[in-house]
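> got a sequence here, can you model it:
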Amino acid sequence: MTSTETAASLDHLVRQVLLPDSEPSKPVLELLPVPTSCSDAVNTQWYALAALICRHMVQSWYSRISDDPGFVTEMVEVLAKISRDVDTRLQTIDYETALLDGLPYLIDSHFEAVDRAKALQGSAFLPVNSLSEGLRVFRPHRAISGVPDDHSELVYQKLLAQQITTILLKRQKIDSKVAHAFISAILHDVVLTTLFERLSEPWMLYEIIIKVCDLLPDNSKTPEKNDNGGGRVVETLGYLVSNGVTIATETFYAARTYVRSGFDFYEKNSVDPTLADQQDEGDSDKEKENERKTRIAPKPVTSRYFFQLLVNISNIRAKKPLLASTLSYLSVFLEMQPLAVSIRNVVVNSMNKHVLREKTAELILRSARTTLFPNNGPMGAPRVLPTVLEQYDIRQNARDALSRVFPPFVGNVTTDIDLWLDHLSNKEVNKLLLYYLCDYLLQLAFPELSEKVE
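Modelled structure (predicted):
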């Protein structure tokens, strides 16, 4: 919550739009259905955003066909129901795989395709006039055909919104054409259109990079990067030792948890693939199957694609082949037990501490609201385009933020990060990346989207 925004102001906003006749002495969250399993702070942000969306949609859409005063109340109940369903779906996602494998792989693959398109653009192998045209050859997407005025992007977004709406309402057994049209309009007009049109701006992506890096540990607080090669080994060892303390600490807490929870807890969370698969005789077949799934060995963290992405960003193979070879050699030992368990605990706990927390959800909801509805007013036009100088400053800040993620023994990565950020300098190219990322995340939350229709 910003310094100028208080709980009382949000309460007033929600009450004014959704509960105009309510008793002022009662908190709004006691008068409305619970939208998520999160804290009151998150739910308040959720309702503040929902209130502004409802106000916008009713004024621009529903009021033209009806003046039913109970419509908003009915739609709020529908939104709360499907929000709880989405909340449940989000809790089932394997974030370890998504954040450390899926998303980094998609980003890196996209950047590799951009490099190929740049290298071949205008040649006999790729006779195109623009980078976005060339990229569509390597990474085509049904939403962007490249044919002028064919409306493929609009059609794709509307169909996607309708499919998601159908899945959500069917799950809640809500059979209402009005509710379907209302939710579908919100998903398309407010969410998808905004997502692809606004976030594809290079400076917007640079700002997102800054915000994401702010959630990660700051490695610039470790010993200063040394330009004198003689002290590099000592510096590297010092960094590893300092992080070894963290690993040891996490291992201690993990061991204590295992002792307190019994060996069964360790058995379910271990990376050892040879564990016995025995259950109590009273368990059902379904419970046995679920238990077997939990005992599948998780992929060692050090073999996740996220680290491959960091290697590619820092260009460490070209700059420091000996260091790259050493790290590759050490990774074999880091994937062995019991060290693999300790490292996984460190990474997963760090994700939970810095990224997968309720505060992140609160920040996302607030950012969405302030972006879509400046000063809680009418839905605003896209943010005023920063000047060339301002965009340059944003990019420099993104570069500096990424630099702080890398440990000091990697060396100066400023130039390499600049080259990496060049991949995000084209809006149409960025839009293609966003479509692939969106498709991946939606399939994680809505596996029904990938089912074939017979």
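
> contacts, neighbours, all on C-alpha from now
Will do.

> who's in contact with L334?
302, 340, 343 (C-alpha atoms under 8 Å, 6 or more residues apart in numbering).

> from S303, how far off is it?
L334 sits 9 Å away from S303, going by C-alpha to C-alpha, to the nearest Å.

> repeat for L402
For L402, the distance to S303 - C-alpha to C-alpha - is 21 Å.

> could you also give me the structure for this second sequence? I'd like to compare it with the first:
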Amino acid sequence: MTAVVTPRAPTPRPKAPATVSFSTETTSAAPTTPLTAPAAARIRPPIQGGASSRRSGRSSPTDFLSDKATAAFIRRVLCQQHISDKETTPPPIEELLPPLTSRNDVDLQLYALIAVILREYVQAWYSKITPDGEFVQEIVHIIAHCTRALEQRLRKVDLESLLFDELPDLLDRHIFARRAAREPVSSPPTEIDPRTVYHALCPVASLSPVPQVGDPQSIASQQENESIYRQLLVEGVLAVLLPTEDLENGCLTSLVGQIFSELIIGNVLANRLSQPWLIYECLIILARVVGSKDSEPTEYGVEEAVHAGSEAPLPTPARRRWSLQSTLQSTLQSTLWTLVHWLFLAFAMARLVITTLAMCSSLPPRSAEGADEETEVTGKKSIAKTPDPPSNPHEAQPVKAPIFEFKLWICLSNLIEMDARMPWLSGSLSMVQFGAVNGPGRLAGLNGPIDRLLSHTIHQRILDAAHLPMLLRSVRAALFPNNAPGVSTLKAPSSDEELRALRRRCASALLGTVPPWLARLYLGGRRPGPRWRSGPESTGAAKERADASEGDTGATSRDENVEAVATSSGEGKGMDDESGTKSPRGGDGDEDQQQMLSDIEEGILDLFSDEYCNKHLIYGMLELVLVRLFPELAEKGTAELLQERLNL
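The predicted model follows:
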């Protein structure tokens, strides 16, 4: 009886879902309590512990992420001159600080990040010199001016082409250069450094000379050039964004430049995101998120059914006698129901196609001049003006291409090695792509029905401004737990064995996102060919192959122990990594499973196993984004921009 009444318990209290607490314990326990339990739970804390216990019971580790706590934190750090005012209702943040963007919810999260950075890295030493808070206010005004100017420039950028065409093109070049650098092109006596080959294929001025392991001078020279390059990038951006009076203040511009060049670009982008282990951890988290959306409800239902069947097995039904008439009747019924299901499916598909075509006809064209375009930061519509013809070829914006011809599809195909594994599938998809873009009706051509529908879906699902506050909130919770630099849960491996285990765990997580039948079909065929593996696994893999050929069982047992730690697999269960992502079992057992995991490691994960090569990709993406936002950087250097602005 309690199971029937329980779902009605939250009905009299509609405010319960609006709480800020993210704890899953209360939500999981609510469906199992009887109707009178919430009232008793609400009455018991005041009797036992008083007001202090009630306050401690309501607190949670994620309270600092609430809007009220965030606004209070911003007032304490950035609005100290208003704290002394004894007002019952403090003014809102937008009345105390200059706006950063045209959305208040985005400004709240951005100011929270700015407050943490200024408190930890500026006020920590500046407060020891003088108690004056005007210096921090000047920094806030400079940042606000930069963000507003950046928002105006962001409205003029084609984000579809930037995110799904140009950036994937850089990733595709990185994939090609990494595989070309690993391929042996000479006999064994002659050795070629893969980093040198990669740097020759994808040259970046700030990453030269190529650092050598036994040459500390080359490493120091490369790091110095990289630091100078970051400072030049930030100075060029500030020369374009800042007004003249702020640009003439050398102290403020130097401090803001150091914050952006060293703290943001240097520590976060270059030195953190280029680490192979961090890329593996990010892929594991992404695989866990994708797997939880698709498989968790089904897995929970299956587990409940299994537990229910194990605890109370159903009685064996009595054996029935089947006659020819009953067999024909059941066959006709199943055929009839199958036909009905197919008719419903055909009706639903026809309705979907008709609705889609009707909606596509009303969607605005992508490349129409003067059409309204919705920005991804403000969420408001602005009129796109016809740009003047560029005087410099580097300033020219890329030609708008159909979504079916974006480099994203080529990058994904090369990443999973479709040309080598299934060339017939690659050719078939290319024919379908060519027919949809250039065939009769040009359905997927530029501004075609499918092209406009895909563009509309991208803007509604991915480039929606409503996702920015939650994204910034998650970034703050990950980088600064409790609004302070904390110990990250993602720790670098301390040995090559831990890195191998993390790499195998990442491969297992990626394999778990693919259906088992598709994994066996795609990865179970012939391998593309021998590969070279970089990083700590290259030597280990060579030794394992040599020991296996010599019949050494000791190395084999050690490898099995490493695989057991990395994959956390048992004999009677599928592979389940530490992130909670389950991997499908191979068709022929552990041998096929390990073969598929090795293919993922060598074919995909090894592309990001070198920190120096990853920096080429990161700086290439950073340069592309800055050039699209600030076309002046492509035609003039930093010194020329500063001379024009300061009249030197």
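
> for stretch 41-48 of structure 1, buried residues please.
Within stretch 41-48 of structure 1, the residues that qualify as buried by neighbour count (16 or more other C-alpha atoms under 10 Å) are 42-48.

> helix, strand or coil: sort out P203 of structure 2 for me.
Counting by DSSP: H, G, I helix; E, B strand; the rest coil, the backbone at P203 of structure 2 sits in coil.

> what count of nearby residues applies to it?
14 (other C-alpha atoms under 10 Å).

> need the counterpart of it in structure 1.
Correspondence of P203 of structure 2 to structure 1, assessed by TM-score structural alignment: P140.

> what's the answer for P90 of structure 2, then?
That one, P90 of structure 2, aligns with S25 by TM-score structural alignment.

> residues near I410 of structure 2, how many?
So I410 of structure 2, with other C-alpha under 10 Å, has 17 neighbours.

> so which strand or helix has the counterpart of I143 of structure 2 in structure 1?
Matched to structure 1 by TM-score structural alignment, I143 of structure 2 sits across from L79. Secondary structure assignment for L79 of structure 1, by DSSP states H and E: helix 71-91.

> and what of F307 of structure 1?
With DSSP H and E as criterion, F307 of structure 1 is part of helix 305-314.

> that helix aligns to what range in structure 2?
Counting by TM-score structural alignment, helix 305-314 of structure 1 corresponds to residues 407-416.

> gap between that stretch and the chain center?
Relative to its chain's centre, stretch 407-416 of structure 2 lies at 17 Å (C-alpha atoms, centre = their mean, to the nearest Å).

> please apply the same query to stretch 424-438 of structure 1.
15 Å.

> same question, stretch 317-324 of structure 1
With C-alpha atoms, centre = their mean as the basis, stretch 317-324 of structure 1 stands 30 Å off its chain's centre.

> same deal with stretch 168-181 of structure 1?
27 Å.

> what comes up buried for it?
Here stretch 168-181 of structure 1 shows 168-169, 179-180 as buried, counting by 16+ other C-alpha under 10 Å.

> give me the neighbour count for L641 of structure 2.
20.

> enumerate every residue touching it.
236, 239-240.

> any chance of the buried residues of stretch 168-181 of structure 1 in JSON lines, with distance to E235 of structure 1 and secondary structure too?
Output for these, formatted as JSON lines (distance: C-alpha to C-alpha, whole Å; DSSP: H, G, I helix; E, B strand; the rest coil):
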{"residue": "L168", "distance to E235 of structure 1": "53", "secondary structure": "helix"}
{"residue": "L169", "distance to E235 of structure 1": "57", "secondary structure": "helix"}
{"residue": "A179", "distance to E235 of structure 1": "61", "secondary structure": "helix"}
{"residue": "H180", "distance to E235 of structure 1": "60", "secondary structure": "helix"}
